[in-house]
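K.L.:
sequence and predicted structure are below.
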Amino acid sequence: MANIFDMDLDNQPQPSIFMVPRIYRDQNLSCFDPLEVSIGPFHKGNSNVQANEALKRKYMGDLLVRLKSPPQQTLERCFSKVNSLINEIKLCYGGMLNSHDSDVANMMVIDSCFILEFIQKVFEVNCPGFMLFEILLDLLRIENQIPFFVLQNIFDLTLLGIQRKNSLITLLIDHVFFGFHPCQAKLKIDNDGNDECNYKQILDILHKACRSDLSAEYGLPKAISHSVVELDRARLMFEPNEGGSMAMAMAIEYELFGVFGKPTLRMPVLTIDDATELVLWNLIAYEQFDPNVDGHYCWNHVPQDDLGCLSLESNHVYYSNYFTSFVVALDMLVDSTLDVVKLVESKVIVNRFSKEKAAKMIKGMFRGVVCRTFMYQQEFQQLDNYYKWANNQGWLNLFDDPRWDQFLGPNKLPSLFGLGTGKDKLKSC
């Protein structure tokens, strides 16, 4: 199937649901292809998901019998609503959806009903455990999406009468995304409710839950990077950022009048498990390639050669590359397993793999990622300034002496060279 990069975007509406470029997806095919259920058109023909097409229809039937109105009457209303939205639905796929209108409507109704019934079963703790994990992950794959306004409209015609206290957004945040966000933080959406125009698809909601108003400097990280072990030798501590207002917040804290103590870098808590790489890859792909996300370039033209290489031209830049910046920051901090061990000891990483596998995963996430706007420029410049200051004082070796802590005591810091005075407020990104 053709993807967004095979089209002339000068004459095409910018899609909100698309396939990622071949050169990117081939690095980790398993992160983008669904394992159990296909949602939308891109993977509908995959052989591995055919067995669960019957499950999708069964879940649609289960949803319809929950309602007070006759199932056939509700189904007709769903098809009528979707048929009225066919043109808008096709625009979301940017000309890549060439199926007959009746086939499109049938796919949208079945997939929407399946998702809603699955969410309801999860809400009721009544979902088969043997497929729960795989289906939840399938719903977060960037190529496995339907327009959110379709899902919202079917919700309004079905579950709204049952879930009177919970909006569709709330159900997704609390029951689909719960435990699957790679950073341990309470997710929130500012405009919770039924304004489906604010969201493009399910993955977009997870991304918007990390929204921040913090501006960032254009360009790659400017500061020289230092590993966790190097910064630890310079007496910098790492702690979880548990008090930030945003899920991806990062900040440096230090004492007002400290002279020789330790600064603290507070970071999002990263859980490394079987879901981490998949979710991060899809969120990063969303930031890298969705022409509508308000976090990167709006493209004028995106050609692709035979090798899948991209040439981007843009006329505007926004800043919300939360997950791209986070992966770049980890890549700057982690050089070896020793860095992972230190972050685990500091409770910044919850690692359910071996330290070797965790380090390999972190370094591998940077493959193919283009960071045009780094959300942690200020924090990493402060780290570089502090490290250079400590090194110039000849203190790095001195700090290795255990008598140093006994002499100075904890929680003091040189507030010099860009570190300012007083405690920094948490910077969100």
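P.N.:
In hand now; what should we look at? Numbers count the residues shown, from 1 in each chain.

K.L.:
rest of the way, CA atoms for contacts and neighbours
P.N.:
Will do.

K.L.:
and residue 231, how far is that from residue 386?
P.N.:
From residue 231 across to residue 386, the span is 9 Å (CA to CA, to the nearest Å).

K.L.:
sorry, that was for residue 152
P.N.:
With distances taken as CA to CA, residue 152 is found 50 Å from residue 386.

K.L.:
structure two is appended below for comparative analysis:
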Amino acid sequence: MAPRTLRVRSPQSFRPRVVSIGPLHRDNKIVKAFERQKATYVTNLMNHINSSPRIIMNSCMEKVYASMEKIKACYVLTKTYNEVEFAEMMVMDACFILGFIYLTFEKKSIDMFHAEDVVHDLVLLENQIPFFFLEEIFECTIVKLKPNTSLVVFMYPLLLILDLFKSDLDLNILENISIDDTHHILSLLHECYKPQKNDTILKEFSITKPHSAVDLDKAGVKFKPNRSQTWVLGMEMELPCFLWSWCKCTLRMPIFYVNDFTEVTLRNLIAYEQESRQTQNYITSYAFVINMLVNTQDDVAKLIDSEVLVNDMGSNEEVANMINKICKELAYVNSLYRKQWNTLDNYYNSYWPNHIGWMRKTYFSSPWNIITLIVGSIAFALIIAQTIFTIKDK
């Protein structure tokens, strides 16, 4: 379950809109109507498998009974289920997930009834089933249709839709993800954001709030997309190397894609990191960074112009409001980007960027300020010239 403080802050981010997976939201009236659709997906999946549906379902039921206690131990159950009821629920939900992915992305033979809502319900922390059990049902069903496919690779189309950073997920990366390290579908998405190199060691540190994207831009800091081949969430500072570029500094960062479902996905990934002590705060660290950079819609516009943020949500003000709400009520402020932020802060506070920022804010913040500066400069030059000619005439 999501931490209480996060759920209270945004309860709608943790409740399914269409489909319930597992026991935690089973009695929610909103998802009751979709139970028939679930059965339709499962029936269609069985019809594609060249085997008796009864034999397949019996095999699935054997799997769930063999792992019953292990599966139940994954939940904070608020209701008592008998073994038959619980087993049927878990088999139905596992088969539905696999059938939905197979029929929607492979066969494309079923109407996309609320398909987008279903996809994002599958990433909710409180709407999961254990990945090890999903793997067992996968072996009983999808493997008969796609014998050379792993469960993780089978999830690829789903992950592409859920990916917050459109990182062009490499199938080789997915093939290296261990089932043992994956708790559920949300956990699988989180695995995609880990550094590729096993020897990469990331330490968490507290960082102070720096200046916004607009303020940093005025001081000569530029933002560009991340070029890292080893970590999609990697950030790096590029400091000037030449005398004529003394006023420029570049922060390379991930490209953040914002749409109507971004807040839900982001909140659930953060909740997963908060809830799991064995998981590093990759997403939480990024959330703190983007929250520090964005104060207003002008900051959003600057990041969009810099091609490190894509707004498919609506107005820039909506994006700014969403980002500003994300980090509220988090238990602690830890970041994996302390080194980059210290470098950025030291650069901003150094003599030239600091004064350049002040000059831009004072003299170049509006057309009228620029006109006033130009007129004042011309008037000053004319006074100097007049003074020189007066002295020469004498």
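P.N.:
Sure, I can see it. It should be emphasised that the depicted structure is a prediction, and the values quoted were computed from it without experimental measurement.

K.L.:
and the contacts of stretch 67-75 of the second structure?
P.N.:
1, 24, 83, 87, 130, 133 (CA atoms under 8 Å, 6 or more residues apart in numbering).

K.L.:
burial count for the counterpart of residue 224 of the second structure in the first structure?
P.N.:
Alignment note (TM-score structural alignment): residue 224 of the second structure maps to residue 239 of the first structure. By other CA atoms under 10 Å, 19 other residues sit near residue 239 of the first structure.

K.L.:
any idea which element residue 239 of the first structure lies in?
P.N.:
Using DSSP states H and E, residue 239 of the first structure sits in strand 237-240.

K.L.:
check the mean deviation of that strand from the second structure.
P.N.:
By mean CA distance after the TM-score superposition for the first structure, the fitted strand 237-240 of the first structure averages 0.8 Å away from its aligned residues in the second structure.

K.L.:
most widely separated two among the contacts of stretch 67-75 of the second structure?
P.N.:
Farthest apart among the contacts of stretch 67-75 of the second structure by CA to CA are 1 and 83. That separation is 21.8 Å.

K.L.:
with the second structure overlaid, how far apart is the longest helix along the first structure on average?
P.N.:
Longest helix of the first structure, by residue count under DSSP state H: helix 101-123. For helix 101-123 of the first structure, the mean deviation from the second structure after alignment is 0.8 Å (mean CA distance after the TM-score superposition for the first structure).

K.L.:
related to what we said a few turns ago, which SSE is immediately downstream of the strand holding residue 239 of the first structure?
P.N.:
Past strand 237-240 of the first structure, the next helix or strand by DSSP H and E is strand 251-253.

K.L.:
which strands and helices lie in contact with the helix or strand just after that next one?
P.N.:
Next helix or strand after strand 251-253 of the first structure toward the C-terminus (DSSP H and E): strand 264-267. For strand 264-267 of the first structure, the helices and strands in contact under the criterion 3 or more CA pairs under 8 Å, 6 or more residues apart in numbering; DSSP states H and E are strand 237-240, strand 251-253.

K.L.:
among residue 1 and residue 83 of the second structure, which residue is more densely surrounded?
P.N.:
A direct count of neighbours by other CA under 10 Å for residue 1 of the second structure and residue 83 places residue 1 higher, at 18 against 13.

K.L.:
quick one, what contacts the residue nearest to that one when sequence neighbours are not counted?
P.N.:
Using CA to CA, 6 or more residues apart in numbering and skipping residues adjacent in sequence, the residue nearest residue 1 of the second structure is residue 126, 5.3 Å away. With contacts defined as CA under 8 Å, 6+ apart, residue 126 of the second structure is in contact with 1-2, 14-15, 24-25.

K.L.:
most surrounded residue in the residues you listed?
P.N.:
Most surrounded of the contacts of residue 126 of the second structure: other CA under 10 Å gives residue 14, at 24 neighbours.

K.L.:
what do we get in the first structure for that residue?
P.N.:
By TM-score structural alignment, residue 14 of the second structure lines up with residue 32 in the first structure.

K.L.:
was I right about its match contacting residue 137?
P.N.:
No. Contact between residue 32 of the first structure and residue 137 fails when scored by CA atoms under 8 Å: they sit 10.0 Å apart.

K.L.:
if we can go back for a sec, not counting sequence-adjacent ones, nearest residue to the match of residue 224 of the second structure?
P.N.:
residue 266 (4.9 Å).

K.L.:
ok, residue 48 of the second structure next?
P.N.:
Nearest residue to residue 48 of the second structure, sequence neighbours excluded (CA to CA, 6+ apart): residue 145, at 7.8 Å.

K.L.:
residue in the first structure paired with that neighbour?
P.N.:
Aligned partner of residue 145 of the second structure by TM-score structural alignment: residue 162.

K.L.:
now residue 345 of the second structure
P.N.:
When the first structure is aligned by TM-score structural alignment, residue 345 of the second structure is paired with residue 384.

K.L.:
give me the mean deviation of the strand or helix carrying that match from the second structure.
P.N.:
If you go by DSSP H and E, residue 384 of the first structure is part of helix 377-392. Mean deviation of helix 377-392 of the first structure from its aligned counterpart in the second structure after superposition (mean CA distance after the TM-score superposition for the first structure): 1.5 Å.

K.L.:
continuing past that helix, what's the next helix or strand?
P.N.:
Using DSSP H and E, the helix or strand that follows helix 377-392 of the first structure in sequence is helix 403-408.

K.L.:
now the residue minimising distance to the centre of the second structure, nearest residue through space, not along the chain?
P.N.:
Most central in the second structure under CA atoms, centre = their mean is residue 164, positioned 4.0 Å from the mean C-alpha point. Once flanking residues are discounted, residue 164 of the second structure sits nearest to residue 257: 5.7 Å by CA to CA, 6+ apart.

K.L.:
can you map out the helices along the stretch 201-350 of the first structure?
P.N.:
Secondary structure of the stretch 201-350 of the first structure (DSSP state H, counting those that start in this stretch): helices at 202-208, 228-233, 276-289, 322-333, 337-345.
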